[in-house]
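Q: sequence and predicted structure are below.
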Amino acid sequence: MPQKGSRLTPEQVGLIRAWIDQGLQWEEGATFAKAPVLNLSPRRPELPGDEGGHSVDRILASYFARYGVKTSRVGFWIDFLLDACISTRLACCRQ
């Protein structure tokens, strides 16, 4: 039993003992086994369209066309946010 934290109430202890006495039944598929390692290796998606430009612009172009969004360049926002992120990190390093 852990030394820290709140203790189980007598009702909780009784519930666990009853569960043990009944054969420790749990839902189908529940397991205490280690979860399998998932293949989370990076992949390079196919970009839609043949036109050049920033990859974000190419991915969002069909969405913008479908909903009538008028924009000249979405990649600008990526550059803007990247600059803001770098500036913030540099400011933190100076302190």
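A: Structure's in. What do you need?
Q: going forward, measure contacts and count neighbours with C-alpha atoms only.
A: Will do.
Q: regarding the chain, what is its longest helix?
A: Here the longest helix in the chain is taken by residue count, with DSSP state H as the criterion, and it is helix 75-94.
Q: which strands and helices sit next to it?
A: Under the contact definition 3 or more Cα pairs under 8 Å, 6 or more residues apart in numbering; DSSP states H and E, helix 75-94 sits against helix 55-67.
Q: what comes up buried for the helix it packs on?
A: Burial within helix 55-67, assessed by neighbour count using 16 or more other Cα atoms under 10 Å, is assigned to 57-58, 61.
Q: now, among those residues, which is nearest to Cys93?
A: Asp57 (32.4 Å; Cα to Cα).
Q: what about versus this one:
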Amino acid sequence: MVKKKAKMTPAAASVQDKPATLKDLLRPEILEGLKAQADAMKAEEQAKKDAERAKVEAARKAEEKRLENDFAYQLEKSKLDWRKHK
């Protein structure tokens, strides 16, 4: 049988024992500037995604409209069971 290993709980580290993070080392105004820049970049990326999605949607609608006017496409798409329309 395998012996159970005793679980060791780590001792609670005090605030002074923790290493300083970059957030702690930077001045608050620099940190706010970086946060604002990150938010601006996220908004710009979202705007690009929205513009790309709108462009793809417009291209899809234009292709659909072109196919609606194409007689060969309509003929291939239509059902050949004319008994329903008698």
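A: Alright, I've got the coordinates. Everything numeric here is computed off the predicted structure, so don't read it as measured data.
Q: can you give me the TM-score here?
A: TM-score for the superposed pair, counting by TM-score structural alignment, normalised by the length of the second structure: 0.29. Supporting figures: 31 aligned residues with a Cα RMSD of 2.6 Å.
Q: for Gln37 of the second structure, give its distance to Glu44 of the second structure.
A: Spatial separation of Gln37 of the second structure from Glu44 of the second structure under the definition Cα to Cα, to the nearest Å is 10 Å.
Q: scratch that, Leu31 of the second structure
A: Using Cα to Cα, Leu31 of the second structure is found at 20 Å from Glu44 of the second structure.
Q: the more surrounded of these two?
A: Higher neighbour count among Leu31 of the second structure and Glu44: Leu31, with 15 against 12, using other Cα atoms under 10 Å.
Q: these two touch, right, that one and Leu22?
A: No: if you go by Cα atoms under 8 Å, Leu31 of the second structure and Leu22 don't touch, sitting 9.6 Å apart.
Q: give the residues shared as contacts by these two.
A: Taking Cα atoms under 8 Å, 6 or more residues apart in numbering as the contact rule, Leu31 of the second structure and Leu22 have no neighbour in common.
Q: name the helix or strand for Ala18 of the first structure, please.
A: helix 10-21 (DSSP states H and E).
Q: export the buried residues of helix 55-67 of the first structure to CSV and append columns for distance to Asp79 of the first structure.
A: Formatted as CSV, the entries for those read as follows, by distance: Cα to Cα, whole Å:
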residue, distance to Asp79 of the first structure
Asp57, 12
Arg58, 15
Ala61, 18
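Q: tell me the one of those residues nearest Gly75 of the first structure?
A: Asp57 (6.1 Å).
Q: pretty sure that closest one is touching Trp77, no?
A: No: Asp57 of the first structure lies out of contact with Trp77 (Cα under 8 Å); the separation is 10.3 Å.
Q: and the longest helix of the first structure, what's buried?
A: Residues of helix 75-94 of the first structure classed as buried: none (neighbour count, 16+ other Cα under 10 Å).
Q: ok and it relative to helix 55-67, angle-wise?
A: Helix 75-94 of the first structure and helix 55-67 meet at an angle of 130 degrees, taking axes from the mean of the first three to the mean of the last three Cα atoms, to 10 degrees as the criterion.
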